[in-house]
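**Student:** predicted model, plus sequence, below.
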Amino acid sequence: MKGIQYSIWIEAEHWAEGEWNIHDDNTDVIVTFEDGTRWIASFFTYKNIHTLAQKNQQTGECLRGKYFWGSDMVLVDECSRNRIEEVINHLILKGDFEVIFECVEDNMGE
């Protein structure tokens, strides 16, 4: 798979300055390949899962923090661009990318 061209869009990079905490956050990531196909996944830090569970215990969400789920979830130690790129490259090389990311269907024109 060497030589595959793609771009990576990270939602958190478009937030206001200082809102992105790479150690305790989550962000959607879209990978667009040169053939135009787009794939999405949500990256969560391990710490962010704990933070969200604590918040849910207080707010009552998810049975007061008794469960948590996220579609197309990828857990990482940090949510930085470098780590996200590293994980995506690894998943492509190992052949796991299409198992973890979900293909985005464009419904424009319907």
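**Tutor:** Ah, there it is.

**Student:** from here on, contacts and neighbour counts on C-alpha atoms
**Tutor:** Noted.

**Student:** could I get the buried residue list for stretch 69-86?
**Tutor:** 73, 74, 76, 78, 79, 80, 81, 84 (16 or more other Cα atoms under 10 Å).

**Student:** gap between the two ends of that stretch?
**Tutor:** From its first residue to its last, stretch 69-86 covers 24 Å (Cα to Cα, to the nearest Å).

**Student:** please state the offset of it from the chain centre?
**Tutor:** 5 Å (Cα atoms, centre = their mean, to the nearest Å).

**Student:** try stretch 39-58
**Tutor:** In terms of Cα atoms, centre = their mean, the centre of stretch 39-58 is set 11 Å apart from its chain centre.

**Student:** here's the one I want to compare it with:
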Amino acid sequence: MFLPNADEDLELGDNIDVFVNLKDGSRWSATIIILAQVEILMKRWAASGEALGGRYFWCSDGLIVRDAGISNMTQVLAGLIETGEFTQILQRLDD
């Protein structure tokens, strides 16, 4: 998970938990992770034996994107909201 300090570059984030509050009052969550970070994790798990030796990656509200950074991830989220696809990808939080 990317928890930046005040002096960290937000465009380097590669694994971020997000909460989305929409105007209709609904709340949504996702774990956004870049494809390269998934590969790193799976290689690490292959060595440690986790996740059946790194043979799979799973998270309940996962969204894999190609590029790192808050601005890229925000653009992806905005696009999903515009198209309405976010309801199939993000996890709705109980009101």
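**Tutor:** Perfect, thanks for sending it. Keep in mind the model is a prediction, meaning the values are calculated, not measured.

**Student:** which position in structure 1 aligns with residue 74 of structure 2?
**Tutor:** In structure 1, the residue paired with residue 74 of structure 2 according to TM-score structural alignment is residue 85.

**Student:** how big's the offset between the host helix or strand of its match and structure 2?
**Tutor:** Secondary structure assignment for residue 85 of structure 1, by DSSP states H and E: helix 81-94. Comparison of helix 81-94 of structure 1 with structure 2 after fitting gives an average deviation of 1.0 Å (mean Cα distance after the TM-score superposition for structure 1).

**Student:** which strands or helices does that helix pack on?
**Tutor:** For helix 81-94 of structure 1, the contact count by 3 or more Cα pairs under 8 Å, 6 or more residues apart in numbering; DSSP states H and E identifies no helix or strand as a packing neighbour.

**Student:** export the buried residues of stretch 69-86 of structure 1 to JSON lines and tack on distance to residue 54 of structure 1?
**Tutor:** As requested, the buried residues of stretch 69-86 of structure 1 are exported to JSON lines (distance: Cα to Cα, whole Å):
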{"residue": "73", "distance to residue 54 of structure 1": "19"}
{"residue": "74", "distance to residue 54 of structure 1": "20"}
{"residue": "76", "distance to residue 54 of structure 1": "19"}
{"residue": "78", "distance to residue 54 of structure 1": "19"}
{"residue": "79", "distance to residue 54 of structure 1": "20"}
{"residue": "80", "distance to residue 54 of structure 1": "23"}
{"residue": "81", "distance to residue 54 of structure 1": "26"}
{"residue": "84", "distance to residue 54 of structure 1": "25"}
